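A.B. asks: Generate a structure from the sequence data that follows.
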Amino acid sequence: MDDRRNIWALVAVALATFMTYLDNNIINVALPAIEQDLGLTTAGMEWIVSSYILTFAGLMLVGGRLADLVGRRRIFLIGLGIFTAASFAAGLSGNVETLIAGRAVQGVGAALLTPTTLAIISATFTDKRERNVAVGIWGAVSALALAAGPLLGGVLSEHVAWEWIFFINVPLGIVTAALAVWAISESRDPVDRRLDLWGLVASTISLSTLTFALIEGTGRGWTSAPIVTALAIAVVTAAWFVTVERRIEHPMVDLGLFRDRVFSGALASLMLWAFGLFGIYFFTSLYLQGVLGFSPTKAGLTFVPMALCMAVAAATSEGVARRFGAHRSVSFGMGIMGVAITSVAFFGQDASMLDLMPSFIAIGIGGGLTIPLTATVLGIMPQDQAGVASGVFNTSRELAGLLGITVIGVILTSRQDSVLSDGGLPWTPS
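C.D. replies: You can find the predicted model right below:
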C-alpha cells in the first residue's frame, strides 16, 4: 500500500511541477492575442510576463523554509490552492491591471508550491536510488512542461481563446489536490526551530529587487535610478542576510554548506545549465517567429523534439550516472549543451525547422543528462531541511535563467545598434 501511495504522491508532485513550469513560458506565444484583445502597451506585455517571475523567484526561499517548519504537504496544498485560484482569476480578467495582479498571485502560489515538490520527493523516497529515480521523473516532467508551454499557448491562443492558457490549470489543480490529500504524508523539520523572521525578510527583499533589476535593466537602462537603486538594495540586503544567518542559532540556510565542494560545484553547474537553457529558449522563440516567420503553433512544435529528448534523458539519467559516475554524465551533458547552443548562433534568416533539429535534439539530451545535479543538491542537504534545499535549488535556477536572458538581451540590443549604425535594418520580433 505504501509503495502505491508513494507512486501516486510522485504523480501529484509531477502534476504540480508541470503546472508551475508550464506557466513560466505558456504566456509568451499568447501575448499577441492578449495584446489585440486588451489593447496592451509594451510595458503591459512585459509586466504580464514579469509579474509572475518577480514573485516566483523572490519568494521561493521563503516557501521552502515554511514547508520545513509548517509542514510540506500543508504548504503544498496552500500553494496549489493559491495558484489554481489565481489562474482562474487571470482567465476571467478583462483588463491588463487585473491580469498582471493575477499573474503576480500565481507567482506567490508557485513560490510556495515549487520548493515543496522536491522536498516531498526527498521525504517520501528515503532510499537513495529510489529518490534519484523519482528526481529523474520530476526532471522529465519539467522538460515536458517546457515543450507543452509554447505548444499549448500557441494552439489555445490561435484556435480557442487566450483565457484558456489559465483555465487549464483549474482542473489540473483540483485533481492534484485530491491526489495530494490522499497520497502525500505530512513531513516537517523535527527540531522545534523558531522562524528566522529577519532572514526571511532579508532574503525576500534581496531576491525580489535583484529579480526586478534583471527583468527591467535592459529596458530602463542599467545606469537608470530605479535599476541602480534596486541593485544597491539587493546587495545591502544580501549582506544583511549573510550576517543574520551567521549569528542566528537556527539559520534559514546553513551557509557552511557552501564550503562543501560538491554542493557548491553542483549548484554552480546548475546555474550554468539554467543560464544557457533559459536564454536560448526565450530568444530562440523570438527568432522563430520574428525572423523565420513561424506561426505560434509551429514555433511551439519546433521545441517539442528538444523537450522530449530532454525528458527521456532525464528519466534515464540516474541509470547513466550510476554506470559512468554522476560527474562524468553531468560533464558530458553540459558539454553537449554548450556545443549545441553555440551552433544555434550560426543559423540565419533562411533556416528551416529541419535545419534546427540536430542542435535542438542535442540540447535536449545534454540538458536531461544533467538532472543528477538536482539529486546531488538534495542528497547533501540535511533531510530535515529538504524544503530549504529545494528553495535554494529552484531560486538559483530561476535567477541564473533570468541572468541568461538579460545577458543575451544586452548582446542582442548591442548587435541591433551595430547593424543600425552600419545602415542595416534592425531585427524586431513580429
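
A.B. asks: Every contact and neighbour count from this point should use C-alpha atoms.
C.D. replies: Fine.

A.B. asks: for the closest residue to residue 135 other than its chain neighbours, what are its contacts?
C.D. replies: Counting by Cα to Cα, 6 or more residues apart in numbering, residue 135 lies nearest to residue 375, which is 6.5 Å off, once chain neighbours are set aside. By Cα atoms under 8 Å, 6 or more residues apart in numbering, the contact set of residue 375 is 131, 132, 135.

A.B. asks: On the three-state scheme, residue 375 is what?
C.D. replies: Assigned by DSSP: H, G, I helix; E, B strand; the rest coil, the conformation of residue 375 is helix.

A.B. asks: Could you do residue 126 as well?
C.D. replies: Residue 126 ends up coil, using three-state DSSP.

A.B. asks: Can you report how many residues lie near it?
C.D. replies: Residue 126: 12 surrounding residues under other Cα atoms under 10 Å.

A.B. asks: got it, and residue 185?
C.D. replies: Neighbour count for residue 185, taken as other Cα under 10 Å: 17.

A.B. asks: List the buried residues for the helix or strand harbouring residue 140?
C.D. replies: Secondary structure from DSSP states H and E places residue 140 in helix 128-159. Going by neighbour count (16 or more other Cα atoms under 10 Å), the buried part of helix 128-159 is 131-158.

A.B. asks: Could you also give me the structure for this second sequence? I'd like to compare it with the first:
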Amino acid sequence: MNSMLQPAIANSRTIAYRWWALIALALAQFLVVLDASIVNIALPSLGSELHLSTNTLSWVITAYVLPFGGLLLLGGRLSDRFGHRKLFMIGVAGFALASAAAGLSTSGAWLLAARAIQGASAALLAPAALALVTKLFADPRDRAKALGIWGAVASVGSAAGVLLGGVLTASLGWSSVFYVNVPVAALVLAAIPFLIVKDSLGERVSLDVPGSASVTAGIVALVAALSGTEQVGWTAPQTLVLAGLAVVLLGSFIFLEKRALNPLMPLGIFRNKSVTGGNLAMFLIGGATTGLFFALSVYMQQVLHYDALKAGLTQLPLAGALVAIAGVVPAAVKAVGTRKTLAASLILLAAGLIWLSFSPSDATFAANLLGPSILIGIGLGGAFVSGTELAVNGVADGEAGLASGLVNTSQQIGGAIGLALLTTAASSRIDRLLGRGAAEAQALTGGFSWVFLGAAAFAIIGAIVVLAIVRSSSSSKVSD
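C.D. replies: Next comes the predicted model:
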C-alpha cells in the first residue's frame, strides 16, 4: 500500500511546489541565454590576458554557439528517453563545471574547450527545462502564465548580458563573467530534487544514431558557415564548402528520418500547424533579436560613445518592458488566442525597430532611444512568450523534449542566419557611405539603420507566416 501511495504523494508535492520549480527552471534558462551575450564586453580583457588575436576572440562566442545549436535536437530526444529531470540536472551540472573551468583558463585552447562544454551542456538543459514546464502546467491558463514568466526571464537574459558583463568585468575582472554562473547553478541543482519528482523513463527503444550524427553535424556546419561570413565573406571557399556540407548532411537527415524505425525527429510532428508556425516564428524572432542586440550595442559604444556600463544601463527600459508585458500576455492569449497575440506582438516589435532605425548619429537616449526601446521590449516579451507557447501546443508528453529542442534550435539557427545577413548588409552600406565621403559616425549609423530595418522585416514576415499557417481553432482560443 505504501509503495502505491508514494507516486501520488510525490505528484502532489510537485503540483504544490510547481511555481517554485518554474523559478528554478527559468533561472537555468536565464544562464543559458545570458552566456551568449555576457562574454562580449569581457572579450578585450580576456584577449589581452590570454594573448588571443581578434579572429580567435570571435571563436569564444562561436565555440559556445556551435555545440549549443548543433546538439539541441539530440538533447531534447535524450530527455524524452531518459527523463527530463535527469537530463536537466546533468546539463546544469555540466554547465556549472564548464563555467568554473572557463574562469580558470590560462590559455586560449583551455577557454575554447570550456566554452564548447558549456554549449553542449546548455543543449541538454534547455529543452529538458522547457519540457518540464509544459508537463508541470497542463492546464492552458496556468501554462500561459508559466510561459509568460519563462519567456520574460529568458528574454531578459539577452538584454542583461551587456549590463552584467560591463559591471562584472569592470569590478571583478573577465573571469567573473563565468564564475557568476556557478552559485546560481548550484542553487538550482540543490532545489530541483525537492521541487520536481523523478519522471518516468520513455520507451526503451534504440536511439537514432545516424539521424543524430547527420543533423548535429549539419547544424554545426551551417552555423559555422554563417558565423564566418563576416570575416571571410559569402563566396569564400570556407563558406561555400561548409554550406554545401550542411545541405548534404541536413538532406541526409531528412532522408534517414523518413526511414528510421525510431527517428530522432518524427517528421509527423510538423503536421501540427501550431508546432510548424511557432517554430517558423521563433526562427524569425531569433534572426531579429540577434541582429538587434548586436547592432544596438555597437551603435551605442562606437557612434554615441557610451562606455560599457552606460550601454548596459540603457537596456533597462527594454528589459523592464519585457518583464511587465509577461504579466499581460496570458490575459491576451485567453482573450484573442495565441496566434493573434503572437502576430500583434511581432507587429509591435517591427514598429519599434523601424522607429529605432531613424536614430541619428548624435542621438540622445531620452529623445531617440527610450521610446523605441520600450516598444521593442513589449513586442519581444509578447513574441517570446506566445511564440514558445504556440510551438509546444498540442504536443504529447513523449515528444515534449523534442518540441522544446525544436524551439531552441529554431531560435539559435535563426539568430545565426539573421546576424550573418544583417551584418553583411550593414557592412556593405557602411562601405558605400564611406566611399561617398560620409563621416564615420554617419556611415556607421546608416549601416546600423539597415540592421534595424532588416530585423523589422523578419518580424513582419513572422506575423504573416503565423496568420497564414496557423488557423483558428473553434475549440480553444489558446490554440487560435
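
A.B. asks: Distance-wise, check the counterpart of residue 402 of structure 2 in structure 1 relative to residue 296 of structure 1.
C.D. replies: In structure 1, residue 402 of structure 2 lines up with residue 388, judged by TM-score structural alignment. Using Cα to Cα, to the nearest Å, residue 388 of structure 1 is found at 37 Å from residue 296 of structure 1.

A.B. asks: out of these two, which sits in the busier spot?
C.D. replies: residue 388 (29 against 24).

A.B. asks: how far apart are whatever helix or strand that one lives in and its match in structure 2?
C.D. replies: Assigned by DSSP H and E, residue 388 of structure 1 belongs to helix 386-421. Mean deviation of helix 386-421 of structure 1 relative to structure 2 after superposition (mean Cα distance after the TM-score superposition for structure 1): 1.0 Å.

A.B. asks: Packing partners of that helix?
C.D. replies: With contacts taken as 3 or more Cα pairs under 8 Å, 6 or more residues apart in numbering; DSSP states H and E, helix 386-421 of structure 1 sits against helix 42-70, helix 96-124, helix 197-220, helix 261-290, helix 372-380.

A.B. asks: Tell me the residues of structure 2 aligned with the longest one.
C.D. replies: When you say that, I think you mean helix 261-290 of structure 1. Using TM-score structural alignment, the partner range for helix 261-290 of structure 1 is residues 273-302.

A.B. asks: What are the buried residues along that stretch?
C.D. replies: Of the residues in stretch 273-302 of structure 2, 273-300 count as buried by neighbour count, 16+ other Cα under 10 Å.

A.B. asks: Excluding chain neighbours, give the residue nearest to residue 134 of structure 2 in space.
C.D. replies: Closest to residue 134 of structure 2 by Cα to Cα, 6+ apart is residue 143, at 6.8 Å.

A.B. asks: show me the contacts for the one you found.
C.D. replies: Contacts of residue 143 of structure 2 (Cα under 8 Å, 6+ apart): 133, 134, 137.

A.B. asks: The last one maps to what in structure 1?
C.D. replies: Which is residue 137 of structure 2. In structure 1, the residue paired with residue 137 of structure 2 is residue 125, using TM-score structural alignment.

A.B. asks: And for residue 244 of structure 2?
C.D. replies: Residue 244 of structure 2 maps onto residue 232 in structure 1, by TM-score structural alignment.

A.B. asks: tell me, how many neighbours does the aligned residue in structure 1 for residue 427 of structure 2 end up with?
C.D. replies: If you follow residue 427 of structure 2 across to structure 1 using TM-score structural alignment, you land on residue 413. Burial of residue 413 of structure 1 is recorded as 15 neighbouring residues (other Cα under 10 Å).

A.B. asks: Quick check: the gap between residue 413 of structure 1 and residue 420 of structure 1.
C.D. replies: From residue 413 of structure 1 across to residue 420 of structure 1, the span is 11 Å (Cα to Cα).

A.B. asks: what does residue 327 of structure 1 give?
C.D. replies: Distance of residue 327 of structure 1 to residue 420 of structure 1, given as Cα to Cα: 45 Å.

A.B. asks: Kindly report the same for residue 108 of structure 1.
C.D. replies: To residue 420 of structure 1, residue 108 of structure 1 is 41 Å away according to Cα to Cα.

A.B. asks: got the contact list for the host helix or strand of residue 355 of structure 1?
C.D. replies: According to DSSP H and E, residue 355 of structure 1 maps onto helix 353-369. Outside helix 353-369 of structure 1, the residues that touch it by Cα under 8 Å, 6+ apart are 139-140, 273, 277, 302-303, 305-317, 329-330, 332-337, 340-341, 343-344.

A.B. asks: ok, now stretch 145-162 of structure 1?
C.D. replies: 18-19, 21-30, 33-34, 163-165, 296-301, 303-304, 306-308.

A.B. asks: For that stretch, grab the matching residue range in structure 2.
C.D. replies: Under TM-score structural alignment, the match for stretch 145-162 of structure 1 is residues 157-174.

A.B. asks: quick one: what's aligned to residue 463 of structure 2 in structure 1?
C.D. replies: When structure 1 is aligned by TM-score structural alignment, residue 463 of structure 2 is left unaligned.

A.B. asks: Since that was my last question, I'll sign off now.
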